[in-house]
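Asker: sequence first, predicted model second:
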Amino acid sequence: MLAATESAIRKSFVNCTQGEAKRMAVPNDLELRPWDDLDFLGWRDPAAPQRAYLVTESDGKLVGVVLRAAAHQTGRVRRSMCSLCLTTHLSDGVSLMTARKAGPGGRQGDSVGTYMCSDLACSLYVRGKRHAGPPMPEPLPQPERIDRVNAALAAFLRKVAE
């Protein structure tokens, strides 16, 4: 992914108003992000941990979506798998992330969801730059795993845009 500016990130959101995009908490360390290793930029809002944001490139332009993480059940140890990168996490490492649909559907309350790494670091997990525990054997070579993440993300974004 190419490095993005705060202004470009704010303009990229398709499922929120301009006012909401103006008020969102954009990371202040954009210049330190490992852009070459990112398929998308994802972050959680420090003031509202259930709120998350995802920005990626699609057809040569930035596309951003506002996400909401479902509350985790406490007291249960479980393994969960991210639908994007297929990384398996213990406990609360995977969250159901929902996005309000863009356009009229979203204004009527329609949303779509998928299970994602809670820290939105799928790009780093698939490249072996971050680990969620003992690695599980992966038969696909890394370039194909990266393609799989991008295909799953594109499918999710298409559902948001419908």
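Answerer: Thanks, I have the structure now. Numbering: from 1, shown residues only.
Asker: can we go C-alpha only for contacts and neighbour counts from here?
Answerer: Fine.
Asker: flag every buried residue along the longest helix belonging to the chain.
Answerer: Secondary structure of the chain per DSSP state H: the longest helix is helix 142-161. Buried residues in helix 142-161, defined by neighbour count with 16 or more other CA atoms under 10 Å: Arg145, Ile146, Arg148, Val149, Asn150, Leu153, Ala154, Phe156, Leu157, Val160, Ala161.
Asker: in the longest strand anywhere in the chain, which residues are buried?
Answerer: Criterion DSSP state E: the longest strand present in the chain is strand 48-58. By 16+ other CA under 10 Å, the buried positions in strand 48-58 come out as Gln50, Arg51, Ala52, Tyr53, Leu54, Val55, Thr56, Glu57.
Asker: for comparison:
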Amino acid sequence: MHAFTEKDLRASFVNASLRERNALVVPDLAHVAWEDLDYFGWRDPKQPLAGFIVVPVDDAPVGILLRRTEQRTRARAQCSWCEDVTLPNDVVLFGAKRAGKAGRNGDTVGTLLCENFECSANARRPMPPAYLGFDVQAARQRRIEALRAHADGFAREIRDSA
């Protein structure tokens, strides 16, 4: 993923109003390791139920405003994007309004995601070999590609509903 500026991030949100985009608290981008990310996500401590992600789709940023559900799941959930089975962090249900008229009419899409958007780190974490001759690097690359495909698909679903 290539680096984005604060202006790029604010302008990229497809399911947020102008007021919501202007009120965004964007984290410090100077220390972001963009090359290790498949999407950029952050949480605003002032808005504990809000989440913000920016996914590169066709080399253009697609920003999505997410709302976390207040209710926790009964069983420990698995992230739909990184599909990490070791569950190193909490996974929660996020909902996102679709872009355009569909979103204004209340149409939403939900997904299970790592609570603090650790998917890129989870996909890159070395995994133990499953069997003799297991190609750890190839498996890691498949996980990264799957994460990118899940993020891209979700972003397109939100964006293209306008």
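Answerer: Nice, thanks for sending it over. This is a predicted model, so every value here is computed, not measured.
Asker: got a TM-score for the pair?
Answerer: The TM-score (TM-score structural alignment, normalised by the length of structure 1) is 0.86; 153 aligned residues with a CA RMSD of 2.1 Å.
Asker: those helices in structure 1, which residues are they?
Answerer: Counting by DSSP H, the helices of structure 1 are 6-11, 18-23, 103-107, 122-126, 142-161.
Asker: now those in CSV, with distance to Cys82 of structure 1?
Answerer: Putting these into CSV (distance: least, CA to CA, whole Å) gives the following:
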stretch, distance to Cys82 of structure 1
helix 6-11, 24
helix 18-23, 26
helix 103-107, 24
helix 122-126, 8
helix 142-161, 10
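Asker: so for the residue positioned nearest the centre of structure 2, what's the nearest residue that isn't a sequence neighbour?
Answerer: In structure 2, the C-alpha nearest the mean C-alpha coordinate belongs to Ile53, at 4.9 Å (CA atoms, centre = their mean). Spatially, and ignoring its direct neighbours in sequence, Ile53 of structure 2 is nearest to Gly41 (4.1 Å; CA to CA, 6 or more residues apart in numbering).
Asker: what lines up with that neighbour in structure 1?
Answerer: Gly41 of structure 2 is assigned Gly42 in structure 1 as its aligned equivalent, the criterion being TM-score structural alignment.
Asker: just checking, that match touches Arg51?
Answerer: No: at 11.1 Å, Gly42 of structure 1 does not count as touching Arg51 under the criterion of CA atoms under 8 Å.
Asker: Thr56 of structure 1 pairs with which position in structure 2?
Answerer: Looks like Thr56 of structure 1 aligns to Val55 there (TM-score structural alignment).
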